[in-house]
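**Q** this one's structure only:
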């Protein structure tokens, strides 16, 4: 594990040979939702020795329809994210969408996440790097793993080497994604930890209904294959009631399925390492 990750997880007890987990509801809907998910997932991770980062977006800037939910307000959402992390002793992460958001979000989150569609935005990457926070860049659906070296170089140009890259699928036609597992070792060649974004890789975007579809029944398949391919971490969005979630309900894991899934994945990880 990279030293910056060891520092990030220093308050947690975990198996240092395990994968790390980034998980939470897609978007911040309420204090009650954040605490329910953080409480449940942190308890499971403690029992299984999995280091855990709590994730939820304070604002969703990339939505299919103008009528889609985007957030409860930036300040309120960021405050809830930070408070949840403090209450449950967890590092936190949320995505940012413009360079001016980096310094603001860095006051509340431990990891700044760069959305896949924005992974080439130079000013955004540099602003995130300049905060000194860990920066997790999601690979664009239109890019190969080797080409992500340029995103890494931009962040490193700020003197910040605390970088994670995340695979989240590749565009396949107009309304589907596929996962090319070669991207995991290819991105690890950039000397950074690599995460598999399991749930977003199962999206079916750009539906004419204005609501993104998904294949959550394949979550276990994608996660298992990623660990077999050597992924350092997994990203799994989860919600107690995905059908009524305000964002990405079609591909999130139902919260009550998390424990059995992680138990299985821990066994796979042990077999791989």
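**A** Received the coordinates, thanks. What you see is a predicted model; the values in this text were computed from it and never measured.

**Q** From here on, just use CA atoms for contacts and neighbour counts.
**A** Will do.

**Q** Residue 160 versus the closest residue to residue 27 other than its chain neighbours, what's the distance?
**A** Closest residue to residue 27 apart from its sequence neighbours, by C-alpha to C-alpha, 6 or more residues apart in numbering: residue 57 at 4.5 Å. The gap separating residue 57 from residue 160 is 23 Å, by C-alpha to C-alpha, to the nearest Å.

**Q** Neighbour count: those two, which is higher?
**A** Higher neighbour count among residue 57 and residue 160: residue 57, with 24 against 20, using other C-alpha atoms under 10 Å.

**Q** returning to that earlier point: for the residue nearest to residue 27, what are its contacts?
**A** Taking C-alpha atoms under 8 Å, 6 or more residues apart in numbering, we find residue 57 in contact with 25, 26, 27, 28, 93, 94, 95.

**Q** another structure for you, compare them:
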């Protein structure tokens, strides 16, 4: 199993499970920093490696009128400030090859959204930066299909690869998680991430936006850690009903610590089997 270094954090192998968490989208510097600081405080108390996430642009929206974020230039500037203030690595989505160079100058992980996981040019150009690249498995892909994505990145000479499960389409406006897929993708030799909050999303379920089932986040999280994932990805907010994006599936920050205590207990039991 390859390990991946992200700043001072190493993930994969038998390393403890790490956390990627933050708001869905950048909602200004102060609000985003507040959420990130609260998460970091929890992770620090628990001794859990932490990476901040927030999107500078949510390009895959249900409606043209949906909030997308501050955009590339302003968004990266905010992420750079948060990175310096919190002293943690940062990750955000990229959507086009034109964003790769600027994003690589700030981000510790370049993230390929699920809908773009088959976009060869984007995946390849991201890999060429040498940065860690996290590819979210498309809702339309089988776990074994991700071997082709790995090949594209290896062709670019990059072994800093992470693969994310975020649910598979199951009929209309619904996602399910096949836990077998986590083990299948991990067998390819790279760290696997479980996206605990997008996996409970109901895509387009609210008409002009996605709905979600936050009440199932804890169940899926504990199950995924028991399978043996290397990283948890969670969108977290101090008040999800106020969130400008993905509120119905985001976790309340004050619910996070209890869940992570369970996560670490489970990870401690199963790590020797990884």
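**A** That came through fine. Just so it is clear, the model here is predicted, and its values are computed rather than measured.

**Q** Just the ones in strands from the contacts of residue 57 of the first structure, please.
**A** In strands, defined here by DSSP state E, the members of these are 93, 94, 95.

**Q** thought the first one was touching residue 110?
**A** Okay, so that is residue 93 of the first structure. Yes. In this structure, residue 93 of the first structure is within contact of residue 110 by C-alpha atoms under 8 Å, at 5.8 Å.

**Q** Which stretch of the first structure lines up against the longest strand along the second structure?
**A** Under DSSP E, the strand in the second structure containing the largest number of residues is strand 231-237. Mapped onto the first structure using TM-score structural alignment, strand 231-237 of the second structure covers residues 233-239.

**Q** Also stretch 149-159 of the second structure?
**A** The aligned range for stretch 149-159 of the second structure is 151-161, by TM-score structural alignment.

**Q** what's next to that stretch, contact-wise?
**A** 119-120, 122, 125-126, 128-130, 132-133, 137, 163, 190.

**Q** Just the buried ones among the ones in strands among the contacts of residue 57 of the first structure, please.
**A** Neighbour-count burial (16 or more other C-alpha atoms under 10 Å) applied to those gives 93, 94, 95.

**Q** neighbours around residue 102 of the second structure, how many?
**A** For residue 102 of the second structure, using other C-alpha under 10 Å, the count is 12.

**Q** Please give the element, helix or strand, for residue 5 of the first structure.
**A** Element membership for residue 5 of the first structure (DSSP states H and E) is helix 3-8.

**Q** For the residue nearest the centre of the second structure, list the residues it contacts.
**A** Among the residues of the second structure, the one closest to the centroid is residue 233, at 4.3 Å (C-alpha atoms, centre = their mean). By C-alpha under 8 Å, 6+ apart, the residues touching residue 233 of the second structure are 19, 20, 21, 193, 194, 195, 196, 197.

**Q** For the first one, pull up the helix or strand it's in.
**A** Taking DSSP H and E as the definition, one finds residue 19 of the second structure inside strand 18-22.

**Q** Output the contacting helices and strands for that strand.
**A** helix 29-46, strand 50-53, strand 231-237 (3 or more C-alpha pairs under 8 Å, 6 or more residues apart in numbering; DSSP states H and E).

**Q** Outside of the helix or strand that comes right after the shortest one itself, which residues are in contact with it?
**A** Sequence-wise, the next helix or strand downstream of strand 50-53 of the second structure (DSSP H and E) is helix 72-86. Contacting residues not belonging to helix 72-86 of the second structure are listed as 26, 28-29, 33, 36-37, 40, 52, 54-57, 69, 89-90, 99, 103, 106-107 [C-alpha under 8 Å, 6+ apart].
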